[in-house]
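> no FASTA, just this:
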């Protein structure tokens, strides 16, 4: 009987812990977060939101509490949340060209941008998004660097078009890449 009670208590403890998982964010200023990331040797996840954003609230209520999300993001990143309508958030929005919400920016431990995306998405896609920051075939800024250096291979254009559509960045650049893909498709007909 005592063993059964212990097993039930252990199960209940595990169950309540898994129910209370929540993605948490560092407090303080951006420069403090950068310093902590350098010291810990961990990349940074920056969540840019606005209080009135419907999709931001949706992510906070349905995805950030997910155990898979909180485990992955806590193990992998220093997490930081900023309201881009006030204070330091206004500066970061201008500095990183944050045009829509929610916006997710991924930096290496030195503060170099790796990847950007946004929008509401399910938990598994949000975890995949965090993994994409380290994947040279999906990380927005690695693909953009290749494009800026003149790579117009079909593979790069294809990959970069997906990263651009997720990034919420320059519509003009997206149109240029899409036109390049259209030209390649016409040549292959």
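It's in. None of the values given here were measured: they were computed from a predicted structure.
> Please make it C-alpha for all contacts and neighbour counts, starting now.
Noted.
> Just the helices from the protein, written as ranges.
Remark: helices of the chain, listed N- to C-terminal, are 2-19, 30-40, 54-58, 67-76, 88-95, 123-132, 140-148, 154-167, 171-187; assignment by DSSP state H.
> As JSON lines, the ones you listed with mean neighbour count and distance to residue 82 would be great.
Shown next, in JSON lines, are the helices of the chain (neighbours: other C-alpha atoms under 10 Å; distance: least, C-alpha to C-alpha, whole Å):
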{"stretch": "helix 2-19", "mean neighbour count": "11", "distance to residue 82": "25"}
{"stretch": "helix 30-40", "mean neighbour count": "16", "distance to residue 82": "9"}
{"stretch": "helix 54-58", "mean neighbour count": "16", "distance to residue 82": "12"}
{"stretch": "helix 67-76", "mean neighbour count": "17", "distance to residue 82": "16"}
{"stretch": "helix 88-95", "mean neighbour count": "14", "distance to residue 82": "6"}
{"stretch": "helix 123-132", "mean neighbour count": "18", "distance to residue 82": "18"}
{"stretch": "helix 140-148", "mean neighbour count": "18", "distance to residue 82": "21"}
{"stretch": "helix 154-167", "mean neighbour count": "18", "distance to residue 82": "18"}
{"stretch": "helix 171-187", "mean neighbour count": "14", "distance to residue 82": "24"}
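> Please name the residues that touch the residue positioned nearest the centre of the chain.
Relative to the mean C-alpha position of the chain, the nearest C-alpha, by C-alpha atoms, centre = their mean, is the one of residue 104, at 3.8 Å. Under the criterion of C-alpha atoms under 8 Å, 6 or more residues apart in numbering, the contact list for residue 104 reads 45, 46, 47, 48, 116, 117, 118.
> Hmm, residue 23 is touching residue 72, no?
No: shown here, residue 23 and residue 72 do not form a contact pair, counting by C-alpha atoms under 8 Å, at 9.3 Å.
> quick one: the nearest residue to residue 184 once chain neighbours are set aside and residue 108, what's the gap?
Nearest residue to residue 184 in three dimensions, chain neighbours excluded: residue 154, at 7.4 Å (C-alpha to C-alpha, 6 or more residues apart in numbering). Counting by C-alpha to C-alpha, to the nearest Å, the gap from residue 154 to residue 108 is 28 Å.
> So the closest residue to residue 50 other than its chain neighbours versus residue 23, what's the distance?
Using C-alpha to C-alpha, 6+ apart and skipping the chain neighbours, the partner closest in space to residue 50 is residue 83 (5.3 Å). Distance of residue 83 to residue 23, given as C-alpha to C-alpha: 16 Å.
> for comparison:
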């Protein structure tokens, strides 16, 4: 009797310690994990991460180490993790259609992908998301199976597209969006259910057919989708394009394209209008390599800029001045940049911009 009781105590103690360890990720290749899951009739929980991903680190250090996480995942899954940029990771990311991090892949014992969950959560959040997914019959995995069986009606393609967008499977997103667009009438395209075709940089990049359809049918989109959504979409799109010009990454956008953007920006109802028009002026000055004009614009516009403008325009312009063999222009730009720092409210931006302009000053 004493011996039985002692064994029970040891077993309970071992189980408690095991749970306290958090999620037990096994050192297995993907194929080995599939084989183990099939043999044990268990699902696979794959943590797809990268070394530079902040939310991935948070999940690894703050969530998966928790006892509650261990209690749930160690019982229900063969748990594995893979750096998507090392070893078999790149091939696995391509195979599973992973384009954002962290992505948590739920795979059934027979090896079929059931779902992909993107983004970090707290302990309760990730457990809830996984439990709800396991009960659902409309996950990205089940919809993919229906698609592979040949289902192509409009309602299904819309549903599948939304699921793919949530997991950032860009290759499949483009394929499904193209099939859906072929079936839609112009009247259907302006409906709220189809807005994702136009509110996405991969499906409606600047200059694309979807972009031009949005621009040419703005009034219809205003009525059906709402002016705020449409104007916000165009403002964000133009901010990205104009920033890319000044970064030197966009060499295809013409002066005429910039004129069209300026005209549309003037018609938008957005509190970013002044900033966007400043972006237009800076893009035009950059294209002409007019250093004097750029300096005047920086001195005039930077005081109006905020945290949102740091990576969109302040840093691109700084790259231009850093690359010029004009010490006086660089000196003036550094002065303008340092005076801009008090406008910032996010401490990370304050630290970054302060360090950056201090380093620029050392080049003088």
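Cool, got the structure. Computed from a prediction, not measured in an experiment: that's the story for all the values here.
> And for the closest residue to residue 105 of structure 2 other than its chain neighbours, the neighbour number?
Taking C-alpha to C-alpha, 6+ apart as the measure, residue 105 of structure 2 lies nearest to residue 116, with 4.5 Å between them; neighbours along the chain are not counted. By other C-alpha atoms under 10 Å, the residues close to residue 116 of structure 2 number 27.
> Kindly report the same for residue 2 of structure 2.
Once other C-alpha under 10 Å is used to define contacts, residue 2 of structure 2 is seen to have 7 neighbours.
> Quick check: which element contains residue 284 of structure 2?
When elements are defined using DSSP states H and E, residue 284 of structure 2 is found to belong to helix 273-287.
> Onto which residues of structure 1 does that helix map?
Residue correspondence for helix 273-287 of structure 2 in structure 1, counting by TM-score structural alignment: none.
> can you list the helices of structure 1 in TSV and add distance to residue 112 of structure 1?
Compiled in TSV, these are given as follows (distance: least, C-alpha to C-alpha, whole Å):
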stretch	distance to residue 112 of structure 1
helix 2-19	33
helix 30-40	10
helix 54-58	24
helix 67-76	16
helix 88-95	13
helix 123-132	15
helix 140-148	10
helix 154-167	16
helix 171-187	21
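> ok, the residue mapped onto the residue nearest to residue 50 of structure 1 from structure 2 - contacts?
In structure 2, the position corresponding to residue 83 of structure 1 is occupied by residue 83, as judged by TM-score structural alignment. The neighbourhood of residue 83 of structure 2, defined by C-alpha under 8 Å, 6+ apart, consists of 48, 49, 50, 51, 89.
> In a markdown table, list those along with distance to residue 57 of structure 2.
What follows is these, written out as a markdown table (distance: C-alpha to C-alpha, whole Å):
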| residue | distance to residue 57 of structure 2 |
| --- | --- |
| 48 | 11 |
| 49 | 8 |
| 50 | 9 |
| 51 | 8 |
| 89 | 17 |
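> Show me the residues you listed that map onto strands.
Among the contacts of residue 83 of structure 2, the ones falling in strands (DSSP state E) are 48, 49.
> I'd like to know which of the contacts of residue 83 of structure 2 are buried.
48, 49, 50, 89 (16 or more other C-alpha atoms under 10 Å).
> Tell me who's in contact with the aligned residue in structure 1 for the second one.
Alignment note: residue 49 of structure 2 maps to residue 49 in structure 1; criterion TM-score structural alignment. For residue 49 of structure 1, the contacting residues are 56, 81, 82, 83, 84, 101, 102, 103, by C-alpha under 8 Å, 6+ apart.
> Next step: those restricted to strands.
If you go by DSSP E, the contacts of residue 49 of structure 1 have 81, 82, 83, 103 in strands.
> quick one: which of those is nearest residue 181 of structure 1?
Distance ranking of these against residue 181 of structure 1, using C-alpha to C-alpha, places residue 103 first at 26.4 Å.
> Okay, buried residues for the top helix by length along structure 2 please.
Assignment by DSSP H gives helix 227-247 as the longest helix of structure 2. Of the residues in helix 227-247 of structure 2, those buried under the neighbour-count criterion (16+ other C-alpha under 10 Å) are 227, 230-235, 237-247.
> Can you name the next helix or strand after it?
In the C-terminal direction, the helix or strand that comes right after helix 227-247 of structure 2 (DSSP H and E) is helix 255-267.
> distance between that next one and the chain's centre?
Taking C-alpha atoms, centre = their mean, to the nearest Å, the mean C-alpha location of helix 255-267 of structure 2 is offset from the chain mean by 27 Å.
> what do you get for stretch 87-102 of structure 1?
With C-alpha atoms, centre = their mean as the basis, the distance from the averaged C-alpha position of stretch 87-102 of structure 1 to the chain average is 14 Å.
> same for the helix holding residue 284 of structure 2, what does it pack against?
If contacts are counted by 3 or more C-alpha pairs under 8 Å, 6 or more residues apart in numbering; DSSP states H and E, helix 273-287 of structure 2 sits against helix 227-247, helix 255-267, helix 291-301.
> possible to save the ones you listed as JSON lines with distance to residue 212 of structure 2?
As requested, these are exported to JSON lines (distance: least, C-alpha to C-alpha, whole Å):
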{"stretch": "helix 227-247", "distance to residue 212 of structure 2": "11"}
{"stretch": "helix 255-267", "distance to residue 212 of structure 2": "12"}
{"stretch": "helix 291-301", "distance to residue 212 of structure 2": "30"}
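> Quick one: closest of those to residue 14 of structure 2.
Ranking these by proximity to residue 14 of structure 2 (C-alpha to C-alpha) places helix 227-247 first, at 54.4 Å.
> quick check: angle from the closest one to helix 255-267?
Here helix 227-247 of structure 2 runs at an angle of 140 degrees relative to helix 255-267 (axes from the mean of the first three to the mean of the last three C-alpha atoms, to 10 degrees).
> can you tell me what part of structure 1 helix 227-247 of structure 2 aligns to?
For helix 227-247 of structure 2, there is no aligned range in structure 1, judged by TM-score structural alignment.
> Touching, residue 79 of structure 1 and residue 70? I think so.
No: if you go by C-alpha under 8 Å, residue 79 of structure 1 and residue 70 don't touch, sitting 10.2 Å apart.
> what residues do the two have in common as contacts?
Overlap between the contact sets of residue 79 of structure 1 and residue 70, as judged by C-alpha under 8 Å, 6+ apart, is given by residue 24.
> sorry, back to before: how about the residue nearest to residue 105 of structure 2, what does it touch?
Applying C-alpha under 8 Å, 6+ apart, we find residue 116 of structure 2 in contact with 103, 104, 105, 106, 140, 141, 167.
> do the same with residue 321 of structure 2
Contacts of residue 321 of structure 2 were listed using C-alpha under 8 Å, 6+ apart, and they are 291, 329, 330, 333.
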